[in-house]
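> mind looking at a prediction? Sequence and model below.
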Amino acid sequence: MSVTNSISQIVIDTTTQTLTLYQDGMAVRTLRISTAKNGTGQLEGSGCTPLGWHQISDKIGGSYPLGSVFVGRQFTGEIYDECLGQAFLERDWILSRILWLEGLEVGVNRGKTLEGILCDTRERYIYIHGTPDTEPMGVPLSHGCIRMRNVDVVWLYDKVAVGTKVLIV
């Protein structure tokens, strides 16, 4: 699928829990999101949302229906509903679409720190992805990823291209 009305940049604000899309330097839409319950941070195992400049490295799930369940970036064949959610209460649901982020700042969100600790956003499997509609937006609750409403992440998926810059502040 070709990207139409493409977005030139995304800014994720962890304080306001919003994701703003920019086209040609103009804000075109702001959406409510949920970032990490543990706050911001770069290190592997922290459960934090990484800061700084990123880009979308991969888009996954474009041909699947709303509510499609992904594990390890693979469609499980399941479509999320309340019964499935109740059957697997401990699952960290990744639904509908995945926009896999890749850090652009070596030693900050790419590669390792000066102390040799992994801080690589892509290797930490940090995504923008859908989540069950029962999960609140505007409240930090994720394990590091950026969660969105399913309809919003599907809309976003169709507007962005691999390589779109993402600034997380």
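Now that the structure is in, tell me what you want to look at. Numbers count the residues shown, from 1 in each chain.
> contacts, neighbours, all on C-alpha from now
Noted.
> what number of residues lie near Gly41?
17 (other CA atoms under 10 Å).
> the one 10 residues further on too?
When neighbours are counted by other CA under 10 Å, Leu51 registers 21.
> give me the nearest residue to it, chain neighbours excluded.
Counting by CA to CA, 6 or more residues apart in numbering, Leu51 lies nearest to Ile168, which is 4.8 Å off, once chain neighbours are set aside.
> wait, the one you found sits on Thr14?
Yes - contact between Ile168 and Thr14 holds when scored by CA atoms under 8 Å: they sit 7.3 Å apart.
> neighbour count for those two, which is higher?
Neighbours were counted for Ile168 and for Thr14 using other CA under 10 Å; Thr14 has more, 23 against 18.
> use this one as the comparison:
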Amino acid sequence: MNDPNNLDSQLIINIAAQTLTVYQQQREIKKYSVSTAKNGLGSQENSGCTPLGQHIIADKIGKDAPIHSVFVGRVATGEIYDAALDALYPERDWILSRILWLSGLEIGINKGSNAQGSCDTYERYIYIHGTPDTEPMGLPLSHGCVRMCNQDIIELFEQVEEGMAVTIVAE
């Protein structure tokens, strides 16, 4: 696992800009448009918010899964997302193609608990993941996760490692 203090390679997610930027040796390598939480910033359990602060990629899930593969509980269901499947399950929060499961590093901010209760990014199942291609990027519409276009999450998945630093900033 990488040292999270090693900033040679890191991801910066900017909530105001709705972007995820890949940095290597302090140089910007690639910038992606994303969609963070509709409910805004926050780390409390059941808030539907995107947590701020220092994180790492705890787990990479979905290597070699077909594009648009559907995941439920971090397990590929064998389904491939399309409009017909969406019509069958209109309320489902689609998690597609790949999952990068985040874990917070800051006790009381995005790890463990604080006075308001659990604020643990990992226990809240906060991911960077693919979403239906019909979902707009650049607008905060998720339930707390960081959504990406399917092609983008597959590309990103190949560039990152478990243990890689991820910083989520307000602006």
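Received it, and whenever you're ready, just let me know what you need. As the structure is a prediction and not an experimental result, all values here were calculated from the model.
> report the TM-score for the pair.
In this superposition the chains share a TM-score of 0.94, using TM-score structural alignment, normalised by the length of structure 1; 162 aligned residues with a CA RMSD of 0.9 Å.
> aligned to Glu161 of structure 2, what sits in structure 1?
Under the alignment (TM-score structural alignment), Glu161 of structure 2 pairs with Ala161 in structure 1.
> okay but that match is in contact with Ile60, surely?
No - applying CA under 8 Å as the test, Ala161 of structure 1 and Ile60 come out as separate, 11.5 Å apart.
> compare the two (neighbour count), which wins?
Between Ala161 of structure 1 and Ile60, counting by other CA under 10 Å, Ala161 is the more crowded of the two (21 against 17).
> in a helix, that one, correct?
No - under DSSP: H, G, I helix; E, B strand; the rest coil, Ala161 of structure 1 sits outside any helix and is assigned coil.
> show me what contacts the residue nearest the centre of structure 1?
With distances taken as CA atoms, centre = their mean, structure 1 has Ile128 as the residue nearest its mean C-alpha position (1.2 Å). By CA atoms under 8 Å, 6 or more residues apart in numbering, the contact set of Ile128 of structure 1 is Ile98, Leu99, Trp100, Leu101, Cys145, Ile146, Arg147, Met148, Val153.
> and the gap between the fifth one and Ala36 of structure 1?
Spelled out, that is Cys145 of structure 1. 7 Å (CA to CA, to the nearest Å).
> follow-up on the earlier one: dump the contacts of Ile128 of structure 1 into TSV; add distance to Ser46 of structure 1 as well.
Output for the contacts of Ile128 of structure 1, formatted as TSV (distance: CA to CA, whole Å):
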residue	distance to Ser46 of structure 1
Ile98	21
Leu99	20
Trp100	18
Leu101	17
Cys145	12
Ile146	15
Arg147	17
Met148	21
Val153	25
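> out of those residues, which are inside strands?
Members of those lying in strands (criterion: DSSP state E): Ile98, Leu99, Trp100, Leu101, Ile146, Arg147, Met148.
> for these, work out which two are farthest apart.
Greatest spatial distance in these: Leu101 and Met148, 14.6 Å, computed using CA to CA.
> so which residues of structure 2 form helices?
Per DSSP state H, structure 2 carries helices over the ranges 83-88, 150-159.
> picking that back up, how far away is the residue nearest to the centre of structure 1 from Arg149 of structure 1?
Counting by CA to CA - Ile128 of structure 1 and Arg149 of structure 1 are separated by 10 Å.
> again, but for Phe75 of structure 1
18 Å.
> the two: which has the busier surroundings?
Arg149 (24 against 18).
> how about the nearest residue to that one, chain neighbours excluded?
Counting by CA to CA, 6+ apart, Arg149 of structure 1 lies nearest to Gly130, which is 5.5 Å off, once chain neighbours are set aside.
> shouldn't the one you found be in contact with Tyr80?
No - using CA under 8 Å as the test, Gly130 of structure 1 is too far from Tyr80 to be in contact (10.8 Å).
> between these two, which contacts overlap?
Contact criterion CA under 8 Å, 6+ apart; residues shared by Gly130 of structure 1 and Tyr80: Gly67, Leu95.
> compare those two (neighbour count), which wins?
Gly130 (28 against 20).
> what sits against that one?
67, 93-98, 147-150, 152-153.
> having no further points to raise, I will conclude here.
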